[in-house]
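J.: have a look at this fold, sequence not included:
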């Protein structure tokens, strides 16, 4: 079981369980006014899952998220889309998700 060194079991296991139990990926509610997820719990889960993916699969091999090759960034997002539904993602939502990746990939 993956562990977050500070908080116990990795939250991505919780989102994977939600996906498995409901048989659907989690849809992120996006708040245009605040340019973030609508609910703090969703924002926290998404942020934690992004951190887990970056630490586990793509540790600091590049200077920043922005200089990471596009094909690698696509693969990283693919890990996230295993539990989150990005089928109807708009440009603002994509910018929000990229901002979260930029924050984690420092």
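T.: Received it, and whenever you're ready, just let me know what you need. All values derive from a computational prediction rather than experimental measurement.
J.: C-alpha only now, for contacts and for neighbours.
T.: Will do.
J.: could I get the full set of helices for the chain?
T.: 12-22, 40-57, 70-80, 91-104 (DSSP state H).
J.: closest to residue 30 out of those?
T.: helix 91-104 (6.7 Å; Cα to Cα).
J.: list the contacts of that closest one.
T.: Contact with helix 91-104 is made by 30, 32, 35, 36, 47, 50, 51, 54, 64, 65, 66, as judged by Cα atoms under 8 Å, 6 or more residues apart in numbering.
J.: dropping in the other structure now:
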């Protein structure tokens, strides 16, 4: 997540998640890896081994994870597809 935070600081703007309808995911493997790494970092730091799956995590902790994603990624006005993509990544992390 450090690389993404540094990119945000240098560009002074959040990273927009570009979604590819055809492949139902990020437009590039580089962006997908970036999203997955950030989600994994946040989950390891805020949800360590307390719950067996994303479905069992309380809503306040889910909100905390989403809030931490907002530090790096543009989360306002995201499409339902991008939201579902993020939920899938977090669920699988």
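T.: Perfect, thanks for sending it. Because the structure is predicted, anything quoted here is derived from the model rather than measured.
J.: out of the contacts of helix 91-104 of the first structure, who has the most neighbours?
T.: residue 50 (23 neighbours; other Cα atoms under 10 Å).
J.: just to revisit the earlier point, reformat the helices of the first structure as JSON lines; add distance to residue 4 of the first structure.
T.: Formatted as JSON lines, those follow (distance: least, Cα to Cα, whole Å):
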{"stretch": "helix 12-22", "distance to residue 4 of the first structure": "10"}
{"stretch": "helix 40-57", "distance to residue 4 of the first structure": "8"}
{"stretch": "helix 70-80", "distance to residue 4 of the first structure": "17"}
{"stretch": "helix 91-104", "distance to residue 4 of the first structure": "14"}
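J.: start and end residues in the second structure for stretch 44-57 of the first structure, please.
T.: Aligned by TM-score structural alignment, stretch 44-57 of the first structure corresponds to residues 33-46 of the second structure.
J.: ok, average deviation of that stretch from the first structure?
T.: Following superposition, stretch 33-46 of the second structure is found to deviate from the first structure by 0.8 Å on average (mean Cα distance after the TM-score superposition for the first structure).
J.: how far does that stretch sit from the chain's center?
T.: 7 Å (Cα atoms, centre = their mean, to the nearest Å).
J.: report the buried residues of that stretch.
T.: For stretch 33-46 of the second structure, burial by neighbour count (16 or more other Cα atoms under 10 Å) applies to 34, 35, 36, 37, 38, 39, 40, 41, 42, 43.
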